[in-house]
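S.K.: The following comprises the amino acid sequence and a computationally predicted model.
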Amino acid sequence: MDYRCIVSDDMDIGGVLRIASRLFVHRLVPIATVLLLVAVAESIWFYGQSAWIPGVPGEDLWATLLDAIVPLVLSGLMFLSLMVIIAKTIDNSYTDWFAVWGVVWARLPAYIGTSLMLTVFIFGLSLLLIVPAIIFGVFWLFCLHAVALRKRDFLAALSYSKEIVSGRWWLMLGYIVLTMISAAVIIWLGAALSFIPTLLLSMFAFMQPLLGLIYVFAIYLLMSFIAVVWTVLFLNLDIRKGPAAKIGETRAILE
């Protein structure tokens, strides 16, 4: 299936959603595999915490650090994998999971470091005034895509994202609002349907880990489509009008 229209056409949000839907269905198996692996790892981590021996000096500090680091690493693996799978599919270079995994592991440290830096910057700006935090938060919208797909990191990733968003700040803000509404609906549906695993749990208590895994996986699967949409949007804006447009005819999908 040819997705090169991302390179050749200026796409509105309808076109982005249409291509993202095709990509999502086309690569549903590897996407679902990534989400399942992350969901299993999170479940193991969650239920494994109960085995932590209390009363050990420094335990609270280590537990707090691990509670922050483990979800960050797992989310990094998940979103990096999704972005690389989509980019390789568009570029007709997708071969197998191992090729994706190599790129993901190579860029994971930069992804985590840039994520932490972005969090500190946004939090610091929000302590001063909320408006600057919103302004720069939108400008830095694609910084993690720049890490994953353009080999930029830290300040270079922020600058790369700002160059893409410049001239379309309000449009990106509108897309962010739509994304937040969509995510809120998914979360609401998840909360509304949470009675199902609760009901099953009351009948089959031994199935608690499995039911929790299925529930988390279902939420991740819905949220992953949003990640695919933003990846398609990033590639279209970048290659057509952003920094990647300056490289001429090569127009790299994945650097």
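M.R.: Nice, thanks for sending it over.
S.K.: switch to C-alpha atoms for all contacts and neighbour counts from now on
M.R.: OK.
S.K.: Next, the contact list for S8, please.
M.R.: R240 (Cα atoms under 8 Å, 6 or more residues apart in numbering).
S.K.: L108 versus that one, what's the distance?
M.R.: Separation of S8 from L108 (Cα to Cα, to the nearest Å): 30 Å.
S.K.: One more: I181?
M.R.: 29 Å.
S.K.: Which one of the two is surrounded by more residues?
M.R.: Neighbours per residue, other Cα atoms under 10 Å: of I181 and L108, the larger number sits with L108, 19 against 12.
S.K.: Which helix or strand contains the more buried one?
M.R.: Per DSSP states H and E: L108 is located in helix 97-128.
S.K.: next one: that helix to chain centre, how far?
M.R.: For helix 97-128, the separation from the chain centroid amounts to 10 Å (computed by Cα atoms, centre = their mean, to the nearest Å).
S.K.: show me the contacts for L213.
M.R.: Counting by Cα under 8 Å, 6+ apart, L213 makes contact with 39-40, 43.
S.K.: of those residues, closest to I135?
M.R.: Closest approach between these and I135, by Cα to Cα: A39, at 33.3 Å.
S.K.: Report the angle between the helix or strand hosting that closest one and helix 97-128.
M.R.: Using DSSP H and E, the element containing A39 is helix 28-48. Here helix 28-48 runs at an angle of 60 degrees relative to helix 97-128 (axes from the mean of the first three to the mean of the last three Cα atoms, to 10 degrees).
S.K.: another structure for you, compare them:
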Amino acid sequence: MNYKHLEIPQKKISTLYKKSWELYKKNFFHIAIIIIAVYGPLGLISYYVDSNFDWLTSMQIKSLIEQLIAIVATLSIINLIIDVEGEWHSAVEKGFKSWGVMIVTNITALITLTLLSFLLIIPGLIWAVYYTFAVQVVVLNRLWGKKALDYSKKVVQGNWWYILGVEVLTFLILFIASIILMLPFEPLPEMYFSIIGEVILSLIMVFLPIVNTVLFIHLMPKSVDTELIDERIKTDDHNF
């Protein structure tokens, strides 16, 4: 697939944000449909869980549900923006197809980061940044599990501090924006606030995987990677 519409001439953060914002605006209608379809029900589930469990149990349950279900939205939106003429229904279909291998990849990353964090916090943080592009590798390169994580690490190497800075700055900007945009809805009953809040927060935070996808395309090796082609052939043999 040709990704010229995602390319940026340089990795200046202003250029990165400008391209990401163009993609966000262009695909907003389809992004909104995906977010509402996934996070609307999740908001209702969140309200039910908060009402029936203590804080810690509630956080654990919601985190598990997010990992199992919400990843479909991220996969779908990445599939949406990499397609010049992307449609939400085809993007969701592709998202579901790679859902299983993304779960395996996330579990592999979680196990690795947990083991590293048991040693020291710093190694866990270092490898968390190395795994920034795991979801992009699953969607664009059709790798999964440890192979996807290793390829993400390969792309991050040499740009670790820059990528950490982009992740932190983007998260802070989106976090502040979400607080501001949620303020008008605070007077609503708790259930409605939970549902609407989940959707609005997700519509804002989805900008981060778009930024990461544009950055991944820019940093991804442009030369032919024989090892990568070999791994693609293996995954294609397994109908992935």
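M.R.: It's in. Computed from a predicted model, the values in this text were never measured in an experiment.
S.K.: How alike are these chains, TM-score-wise?
M.R.: Superposed pair, TM-score by TM-score structural alignment, normalised by the length of the second structure: 0.79. Supporting alignment: 222 aligned residues with a Cα RMSD of 3.0 Å.
S.K.: Next, see which of the contacts of L213 of the first structure are matched by contacts in the second structure.
M.R.: For those, the contacts that are reproduced in the second structure, applying both residues aligned by TM-score structural alignment, their matches' Cα atoms under 8 Å, are 39-40, 43.
S.K.: Which of those ranks first by neighbour count?
M.R.: Neighbour tally across these (other Cα under 10 Å): the maximum, 22 neighbours, falls on A39.
S.K.: Now do that residue against I86 of the first structure, distance only.
M.R.: 20 Å.
S.K.: could I get the contacts of L213 of the first structure as a markdown table with distance to G124 of the first structure?
M.R.: Formatted as a markdown table, the entries for the contacts of L213 of the first structure read as follows, by distance: Cα to Cα, whole Å:
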| residue | distance to G124 of the first structure |
| --- | --- |
| A39 | 31 |
| V40 | 34 |
| S43 | 32 |
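S.K.: Closest one of those residues to L233 of the first structure?
M.R.: Set against L233 of the first structure, the nearest of these by Cα to Cα is A39 (26.2 Å).
S.K.: just to revisit the earlier point, which residues touch the helix holding A39 of the first structure?
M.R.: By Cα under 8 Å, 6+ apart, helix 28-48 of the first structure touches 24, 71, 74-75, 77-78, 81-82, 85, 97, 209, 212-213, 216-217, 220-221.
S.K.: Scan the first structure for its longest helix.
M.R.: Scanning the first structure for the helix with the most residues, using DSSP state H, yields helix 208-241.
S.K.: Going by neighbour count, list what's buried in it.
M.R.: For helix 208-241 of the first structure, the neighbour count (16 or more other Cα atoms under 10 Å) marks 211-213, 215-221, 223-240 as buried.
S.K.: Give me the neighbour count for the nearest residue to L228 of the second structure once chain neighbours are set aside.
M.R.: Of all residues not flanking L228 of the second structure in the chain, N141 sits nearest, at 7.9 Å (Cα to Cα, 6 or more residues apart in numbering). Residues near N141 of the second structure, counting by other Cα under 10 Å, number 16.
S.K.: list the contacts for the residue of the second structure positioned farthest from its centre?
M.R.: Farthest-out residue of the second structure from its mean C-alpha position, per Cα atoms, centre = their mean: P187, at 30.5 Å. If you count contacts by Cα under 8 Å, 6+ apart, P187 of the second structure has none.
S.K.: And A41 of the first structure? What does it align with in the second structure?
M.R.: Under the alignment (TM-score structural alignment), A41 of the first structure pairs with P41 of the second structure.
S.K.: An error on my part: the question was meant for F121 of the first structure.
M.R.: If you follow F121 of the first structure across to the second structure using TM-score structural alignment, you land on T112.
S.K.: Next: H145 of the first structure.
M.R.: Under TM-score structural alignment, H145 of the first structure pairs with Q136 in the second structure.
S.K.: just to revisit the earlier point, orientation of the helix holding A39 of the first structure relative to helix 208-241 in degrees?
M.R.: 130 degrees.
S.K.: Just the helices from the stretch 51-200 of the first structure, written as ranges.
M.R.: In the stretch 51-200 of the first structure, the helices defined using DSSP state H, counting those that start in this stretch lie at 59-90, 97-128, 130-139, 143-150, 155-165, 169-192, 195-203.
S.K.: Output those helices in CSV, with distance to I247 of the first structure appended to each entry.
M.R.: Formatted as CSV, those follow (distance: least, Cα to Cα, whole Å):
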stretch, distance to I247 of the first structure
helix 59-90, 17
helix 97-128, 22
helix 130-139, 22
helix 143-150, 12
helix 155-165, 14
helix 169-192, 23
helix 195-203, 51
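S.K.: Pick the most deeply packed of those helices.
M.R.: Mean neighbours per residue, mean count of other Cα atoms under 10 Å, is largest over the helices of the stretch 51-200 of the first structure for helix 143-150, with a mean of 25.
S.K.: Once aligned, what mean separation remains between that helix and the second structure?
M.R.: For helix 143-150 of the first structure, the mean deviation from the second structure after alignment is 1.4 Å (mean Cα distance after the TM-score superposition for the first structure).
S.K.: next one: stretch 64-76 of the first structure
M.R.: Stretch 64-76 of the first structure, aligned to the second structure and superposed, deviates on average by 4.0 Å (mean Cα distance after the TM-score superposition for the first structure).
S.K.: which residues touch the aligned partner of L82 of the first structure in the second structure?
M.R.: Mapped onto the second structure by TM-score structural alignment, L82 of the first structure lines up with I77. I77 of the second structure makes contacts with 31, 34, 91-92, 210, as judged by Cα under 8 Å, 6+ apart.
S.K.: which pair in those spans the largest distance?
M.R.: Within these, two members stand farthest from each other by Cα to Cα: V92 and I210, at 15.7 Å.
S.K.: on that earlier part again, quick check: angle from the helix holding L108 of the first structure to helix 130-139?
M.R.: Helix 97-128 of the first structure runs at 160 degrees relative to helix 130-139, counting by the same axes, to 10 degrees.
S.K.: With the second structure overlaid, report how far helix 97-128 of the first structure is off on average.
M.R.: In the superposition with the second structure, the average deviation recorded for helix 97-128 of the first structure is 1.4 Å (mean Cα distance after the TM-score superposition for the first structure).
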